[in-house]
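Trainee: please work out how this folds:
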Amino acid sequence: MKKKMAFIDLSNFHDWPMGGMLEYELAILEGLVKRFEIDIWGVSVDGIKPAPIKINGKEYNVNVFANVKTKNKIIPNYLRGMFIYGQKKIMKGHYDYYYAHTASCLVGIGFFEKNAKLIYHQHGLNYLQDHSLMQSIQRPFYTKAQKDADLVFVVSDTKSVKKYESMMKHKHHISAKYVSVRSPIRINNFDALRVQKRIDSSKNVDLKNFIYTGRLSKFKNAKLLVEVFKEYVKDINPKAKLTIVGSGEEAEDIEQKINNYDLKGKVKMLGAVKHDKIYDLLMTSDAFLTASGGEGVSVSVAEAYAAGLPVVCFNVPGLSGQVVDGVTGKIAFSQTEAGFFDAMKYVNDNHTELALNCMEAAKKYDSEKISNLITEKILSL
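Mentor: From the prediction side, this is the model:
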């Protein structure tokens, strides 16, 4: 008989919030439902209850424990994860495992559930470098969730996770077991033959199509991409294009920079788009750019690999372990616009070899392998 699991996140599991974390969860659920009897717990958005989600051909209802708002918020959405406590009468004693992907959700469960196993999934270690107001609000919940948990998955490389585990256990006396995991991608969604054909056709020509996908926040630093791309157009390929996919507080500033540099026809901002569209955009690009201040194990980078796109990035936590310098992309060790531009030139000059290496590297992120790892670690508790 399958053991029962409550799979919980501050999400409607459809389109809120947009981004890699949602894709991560949907990918691993395909494996988890094979081994556990799962109830999915999520939220409504602006009062709209989510429709069921389809996993491996079967529909699963999203049990709503809270409502999040896209505007006029008095209580920050992140804190609404605590509202899971309101389901105490229904949930307590009903599940063998609680698997939460938002720390505030696990904290709420920890107040009433003492017998089941609690699992927390920490999506990266960015918060250690990101000192924005939102991260300051969330930081105490990260710590409390790990104190309550029996098992903590951390989306980062093994070396970083071991260092993080040592720090958390020493500083906060945490007893949970820590496990490093990669970000899963659905490799079958990428047509390898089509990718190979595009790589072959771009031999000995300057790269034309660049892409960034992710949040448009100060920490992600997408404004710098426009600065550097301006130089690439001027010095290397005047026909080059840059596509920026995502939304966030920096969107207007980026749009202004595009206008100031007269790049309106060369830099396209698409806002938040559905993930199926992102697959199409990656398949028609040549290289992936990110000036982020740090990542966990980036879904965007892993999907870029599957599409045969070398990655240009800075030498920052997460990315420095995921991007192999001179193999799957180029790391700008000088964290300047000039350093990033030099890295773009390297990728332009060595594109074919890098692109083929990326396709091979993508196999490590196969969602089935990662879901199996997560399942085995949970069952071993």
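
Trainee: going forward, measure contacts and count neighbours with C-alpha atoms only.
Mentor: Fine.

Trainee: who touches the closest residue to residue 248 other than its chain neighbours in this structure?
Mentor: In space, and not counting its chain neighbours, residue 248 is closest to residue 216: 4.4 Å by Cα to Cα, 6 or more residues apart in numbering. By Cα atoms under 8 Å, 6 or more residues apart in numbering, the residues touching residue 216 are 222, 246-251.

Trainee: any idea how far residue 216 is from residue 162?
Mentor: 30 Å (Cα to Cα, to the nearest Å).

Trainee: and residue 224, by the same measure?
Mentor: Per Cα to Cα, residue 224 is found 32 Å from residue 162.

Trainee: residues contacting residue 238?
Mentor: residue 232.

Trainee: name the element it belongs to?
Mentor: Assigned by DSSP states H and E, residue 238 belongs to no helix or strand.

Trainee: what of the one 4 residues further on?
Mentor: In this structure, residue 242 is located in strand 241-245 according to DSSP H and E.

Trainee: for residue 312, same thing?
Mentor: Counting by DSSP H and E, residue 312 is part of strand 311-314.

Trainee: can you tell me which helices and strands that strand packs against?
Mentor: strand 287-289, strand 329-332, helix 337-349 (3 or more Cα pairs under 8 Å, 6 or more residues apart in numbering; DSSP states H and E).

Trainee: ok, 6 Å please
Mentor: strand 287-289, strand 329-332 (3 or more Cα pairs under 6 Å, 6 or more residues apart in numbering; DSSP states H and E).

Trainee: which helices and strands does the longest one pack with?
Mentor: Contacting strand 329-332 under the criterion 3+ Cα pairs under 6 Å, 6+ apart are the following elements: strand 311-314, helix 337-349.

Trainee: this one next, for a side-by-side:
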Amino acid sequence: MKKKMAFIYMSNYIDWPLGGMLEYVKNIIPRLSELYDIDIFGCSVDGTFNKIVNINDSNYKIIEYTDVKTFGKIIPNFIISFFNTFKITKLKEYDIIYSHTSATTIASFFKKSRKAKLIHHQHGLSYKTASFTQRFLGIGYTVAQLLADKTLFVCGEDEIDKHKKLFPKRYSNRFFSIGSPINWTKINQISETVQETNQFIYTGRIDEHKNILLLIDSFNLYIKKYNGNEELILVGDGPQRKEVEEKIERLNLNNKIHLIGRKKQEEVFLELSKSKLFLFPSKGEGMSLSVLEAMAAGLPIVGFEVMGMKNIVEIGKNGILTESQTAESFCKAIVEAYNNRDIMSLNAKKYSEKYDTENIVRRIYEILEKNEINAKIEHI
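Mentor: Just a heads-up that it's a prediction; the model follows:
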């Protein structure tokens, strides 16, 4: 008999919240649902709720436990989510509570049965250096990490080792590094049938943390200083979209930079497969799903030497990272990656294979079901 799992994430599992976290959970749910008797808990967004969502061509029932408000309501959403978690009457019935939101992890600690395992999934450590709001929420993240039986961190081993040193051993022994799951096979199938075009690409949220305005300046400099004739495709949406569009207009780059908004997963894979380089000037990441998907499509990565990038981009092998976070430095990195992109492309694709969803879910299952980190699993 399968163990019963409550999978809780403050999301509608369709288009909120924006970014890689949503794609992450959507990638692992189908495989987890084969391993566990799983109930998926989510939220309505501004009062709109979808009971059934389609993930990878299969329908999943979502149980509403809270409502969220958009546009600058992050902290109130977390507070409301915390109290509404207590209203989940059947929470004591589960063997495993797998929470992707600190508020639900903390509330579940007090609500769950004594036998249940409480798993907290921390989507990166970049909150330590992010905005005031994220640093404030970091208090909740820390509490959740301390209360959970096990915490899975989406970050590299070196970052989790540094993080462990901040905690007594009885807590840090429950901390595990976990990668980001990508549909490696699907991406490769698409990339093998698509012809490369004259474009660079960015995929992800359009917000201040992702440094899109600097990306535009860097690309503009690349065009003028190095006579670059490529175009730049921006795939995604977010709070900075209007500002980005205005800057593209102001610099007269409408024929060179194209902000095409959110796209379905296969459409993103198609755009990646048509591109030459992946430009990603983020100020910090956990373990970027976007970067790994780009690598799977054979794209060298251009970015900054920041948390979450240094772990997966091997400078000179599968991409170029620059320490100085300026448009000029990023532009030079574009040129260097472009000049070495043939060998970097092969290395990027090879490196990304270990992050195939099957491998990541196997790792999650291993941690959830075994006491030792390196337990061997013959069959799942």
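
Trainee: can you give me the TM-score here?
Mentor: The TM-score (TM-score structural alignment, normalised by the length of structure 2) is 0.91; 370 aligned residues with a Cα RMSD of 2.2 Å.

Trainee: picking that back up, between the contacts of residue 216 of structure 1, which sits nearest residue 313 of structure 1?
Mentor: Taking Cα to Cα as the measure, residue 313 of structure 1 lies nearest residue 222 of the contacts of residue 216 of structure 1, at 11.3 Å.

Trainee: quick one: map that closest one onto structure 2.
Mentor: Counting by TM-score structural alignment, residue 222 of structure 1 corresponds to residue 212 in structure 2.

Trainee: next, count neighbours for residue 241 of structure 2.
Mentor: 18 (other Cα atoms under 10 Å).

Trainee: which residues of structure 2 fall in strands?
Mentor: 4-8, 37-45, 52-55, 58-68, 96-99, 117-122, 150-154, 175-178, 199-203, 231-235, 257-261, 278-280, 301-304, 319-322 (DSSP state E).

Trainee: hmm, who's touching the fourth one?
Mentor: By that I understand strand 58-68 of structure 2. The contact list for strand 58-68 of structure 2, computed with Cα atoms under 6 Å, 6 or more residues apart in numbering, reads 40-46, 51-53, 77, 81, 84.

Trainee: and residue 51 of structure 2, how many neighbours?
Mentor: If we define neighbours as other Cα under 10 Å, then residue 51 of structure 2 has 15 of them.

Trainee: go on, the one 5 residues further on?
Mentor: When neighbours are counted by other Cα under 10 Å, residue 56 of structure 2 registers 11.

Trainee: excluding its backbone neighbours, what's nearest it?
Mentor: Here the residue nearest residue 56 of structure 2, using Cα to Cα, 6+ apart, is residue 30, at 7.6 Å.

Trainee: any idea how far residue 91 of structure 2 is from the one you found?
Mentor: Distance from residue 30 of structure 2 to residue 91 of structure 2, by Cα to Cα: 21 Å.

Trainee: again, but for residue 29 of structure 2
Mentor: Taking Cα to Cα, one finds residue 29 of structure 2 at 19 Å from residue 91 of structure 2.

Trainee: do residue 351 of structure 2 as well
Mentor: For residue 351 of structure 2, the distance to residue 91 of structure 2 - Cα to Cα - is 40 Å.

Trainee: dump the residue contacts of the residue nearest to residue 176 of structure 1 when sequence neighbours are not counted.
Mentor: Spatial nearest neighbour of residue 176 of structure 1, chain neighbours left out: residue 150 (4.7 Å); criterion: Cα to Cα, 6+ apart. Neighbouring residues of residue 150 of structure 1 by Cα under 6 Å, 6+ apart: 118-119, 176.

Trainee: which stretches of structure 2 form helices?
Mentor: Secondary structure of structure 2 by DSSP state H: the helices cover 20-35, 74-85, 102-111, 132-147, 157-164, 169-172, 184-191, 212-226, 241-250, 265-273, 289-296, 327-339, 341-352, 357-369.

Trainee: determine which stretch of those is the most buried.
Mentor: helix 289-296 (a mean of 28; mean count of other Cα atoms under 10 Å).

Trainee: counterpart of residue 319 of structure 2 in structure 1?
Mentor: That one, residue 319 of structure 2, aligns with residue 329 by TM-score structural alignment.

Trainee: measure its match to residue 111 of structure 1 for me?
Mentor: From residue 329 of structure 1 to residue 111 of structure 1 the distance is 45 Å (Cα to Cα).

Trainee: can you check residue 238 of structure 1 too?
Mentor: 59 Å.

Trainee: over to residue 71 of structure 1?
Mentor: 29 Å.

Trainee: would you confirm that residue 41 of structure 1 contacts residue 8?
Mentor: Yes: counting by Cα atoms under 6 Å, residue 8 is a contact partner of residue 41 of structure 1 at 4.7 Å.
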